[in-house]
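S.K.: no sequence on hand, only this structure:
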């Protein structure tokens, strides 16, 4: 069966309106869902639900595709790794975030099925898995670079999750991907665009893997994009460290002007069925962002411009940042747009995500505690915050150096006085 579901929320409580939505009669409002009964590889019947489809026809076709992919799946006795992985993906989709599902699906399609797909699931051994990773490690990306240790770890995480489910379903007895040793991912720390690095970049094109601007470079960029219609968006990312999906998912109901706070309640992600609002990356990512008066005034001006552009179509549930036609902004578009603006500005290159790193280093340089920065970025652990931002702005380095020198010199003078007093006493 297929049915339409409204995603509108109450402007005050933030809860779904459901049948109370005044736009339910509009045939173009909401998205379509399907529910279908399937038989899993263990012979049990399960009810699967999927949503976010633009039309009833697309939802019906997706339901048929899932039913066909599971049709004829063997019942426990003989099941290949490929059959299990496809079944696992079909039931996992409803439990995980769309971006996680896409990563799982790509790993299955590009690596797991080609190397392990024909092996009987119960015959899969640790030797098979080790051989697969040895082969994958020798491959190169489309940019000609070797597969990174971080990518290998993510592929292993996908395989481990799929096989853990097989163990829970009693389809296999042990998980051969558990405890597998892989090369440790190399953690890349943000590097500041110092004058020497800028000079080397202009001369040879050499650039850090992760780079952040100095305060002067950031202010130069913000001045350059002052007249851009998304200026408030670049400002928020640069100063408050929002992720691109978080800023694309902001709505005006997320802004509390009395408390001067912005609530990160959802994110906008690109899926196979279009743009979809979903919960933030993690529980810690759902957070409140404190705003200063300048940022509030900037958002207020942006709101007035948007109200004039959209007219009666504007509502508190309207996305805070939209395209020229009033539609939601694809996070991928933000990455592309930011890249073009940086090139046009003539500044040393940084990625859009590097603005988030820059916001953290700015906060640290301003004297913010690590706990504050952790909350600002929505990190689950302060260890991640501390490990990532050991490289900070030059001003902080200089202040630390001065403080260290003052401490040593003070102790040295104290020691010298004691020595001199002892000599005079003798």
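M.R.: Okay, I see it. Everything numeric in this text was worked out from a predicted model, so none of it was measured. Numbering: from 1, shown residues only.
S.K.: use CA for all of it now, contacts and neighbours both
M.R.: Noted.
S.K.: what about the closest residue to residue 251 other than its chain neighbours, how many residues nearby?
M.R.: Leaving out its chain neighbours, the residue that sits closest to residue 251 by Cα to Cα, 6 or more residues apart in numbering is residue 319, at 4.3 Å. Per other Cα atoms under 10 Å, the neighbour tally for residue 319 reads 22.
S.K.: another structure for you, compare them:
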């Protein structure tokens, strides 16, 4: 049975609430200044027990730091690049501030202040990654019923990711870039006309290259992290095939000649996996200068170029999504929204042409608006209107 009793302290009378937890263990809460405060607390406890939402106050004494490592270990499903970023966020931004703070003592305003302070000196990506780690840790605490709500959830001051400006090359610029790339023309063309991620090209093998069908089967992604390559599934875990254009036949035939099934399609100059190209590498600088493209172009802009050229060719968004390996067509549209800016005009012009073909050019001349009297009165002067919703 629950009860409320008073006791004396140097500061005056205080009240203690004794009650039974859902696990049938007895506990108490003391320090209430008035009996009314104690009764309100007891009522809250009894209601939460009935609703199944009771949270044991003693459970919230575990610290953020104690939950951080188990939470990180449970993120084994993430790609190596993502998990590495989370580890850095924990080490640099989360644990220095929250490690010794009990989860029950984490306040929403304190989390918001932390986010605001980081946002002054760190990029949105860094801030969002750090906040995401704390959000995940406290989310586990909430699901384990250590705290009633997640104080890091639904913040209104999280920064927005800045959309990076894409650089799109034309067919002519791609050709000049390839010609000036010091023997990497097949790699440049493949990247710019298939949209493969750099790691997907690095992980491509001869066995998964079908020159007869002009298909590359994308099964592995080789990324360079922490001083070594990690071979894993593609970014969205989806295996796919991409087809390269016919003009690449001769270059691709040369690329596979003399290699075994397990050999890499695009090996590094000294063998092994191809490391991510850096903008300052000699071959990339030469290609850039030859093409006359902006100095800020990066190897990832090859992928953006593939998307741009595909849109210009008339490919639908679903086909482009499959080519790029995006999780959804919505992601493709969101990433390359600027490529579809002229779509409304194109659609309107196409509809106009279609109507002319069906009705004839004479009937499709501008439709004139009929006089108001002609549409407001019938032949006998009766008003022609629309019923009032009945």
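M.R.: Happy to help now that I have it. Since the model is a prediction, treat every value here as computed from it, not as a measurement.
S.K.: returning to that earlier point: what lines up with the residue nearest to residue 251 of the first structure in the second structure?
M.R.: When the second structure is aligned by TM-score structural alignment, residue 319 of the first structure is paired with residue 264.
S.K.: same question, residue 106 of the first structure
M.R.: Under the alignment (TM-score structural alignment), residue 106 of the first structure maps onto residue 88.
S.K.: in the second structure, point out the residues matching stretch 57-66 of the first structure.
M.R.: Using TM-score structural alignment, stretch 57-66 of the first structure finds no match anywhere in the second structure.
S.K.: would you mark the buried spots in that stretch?
M.R.: 58-60, 62-63, 66 (16 or more other Cα atoms under 10 Å).
S.K.: would you check that residue 276 of the first structure makes contact with residue 249?
M.R.: No. Between residue 276 of the first structure and residue 249 there is no contact under Cα atoms under 8 Å: 9.1 Å.
S.K.: okay, and the common contacts of these two?
M.R.: Contact criterion Cα atoms under 8 Å, 6 or more residues apart in numbering; residues shared by residue 276 of the first structure and residue 249: residue 268.
S.K.: compare the two and say which is more crowded by neighbours.
M.R.: Comparing residue 276 of the first structure with residue 249 by other Cα under 10 Å, the one with more neighbours is residue 249, at 29 against 21.
S.K.: what is the neighbour count of residue 287 of the second structure?
M.R.: 24.
S.K.: equivalent analysis for residue 284 of the second structure, please.
M.R.: 23.
S.K.: how close does it sit to residue 264 of the second structure?
M.R.: Residue 284 of the second structure is 21 Å from residue 264 of the second structure, where distance means Cα to Cα, to the nearest Å.
S.K.: and the gap between the match of residue 106 of the first structure and residue 354 of the second structure?
M.R.: From residue 88 of the second structure over to residue 354 of the second structure (counting by Cα to Cα), the distance is 57 Å.
S.K.: so where do the strands sit in the stretch 1-150 of the first structure?
M.R.: Counting by DSSP state E, counting those that start in this stretch, the stretch 1-150 of the first structure has strands at residues 2-5, 31-39, 45-53.
S.K.: quick one, which of the ones you listed is nearest to residue 117 of the first structure?
M.R.: Relative to residue 117 of the first structure, the nearest member of the strands of the stretch 1-150 of the first structure by Cα to Cα is strand 31-39, separated by 20.6 Å.
S.K.: returning to that earlier point: the residue nearest to residue 251 of the first structure: what's it in contact with?
M.R.: With Cα under 8 Å, 6+ apart, residue 319 of the first structure has these contacts: 248-252, 328.
S.K.: out of these, give me the two with the largest separation.
M.R.: 252 and 328 (13.1 Å).
S.K.: so what does residue 127 of the second structure match up with in the first structure?
M.R.: Under TM-score structural alignment, residue 127 of the second structure pairs with residue 152 in the first structure.
S.K.: distance between stretch 185-200 of the second structure and the chain's centre?
M.R.: 22 Å (Cα atoms, centre = their mean, to the nearest Å).
S.K.: ok, the contacts of residue 319 of the first structure in the second structure, which still hold?
M.R.: For these, the contacts that persist in the second structure are 248-252, 328, with contact defined as both residues aligned by TM-score structural alignment, their matches' Cα atoms under 8 Å.
S.K.: nice, that's everything, thank you.
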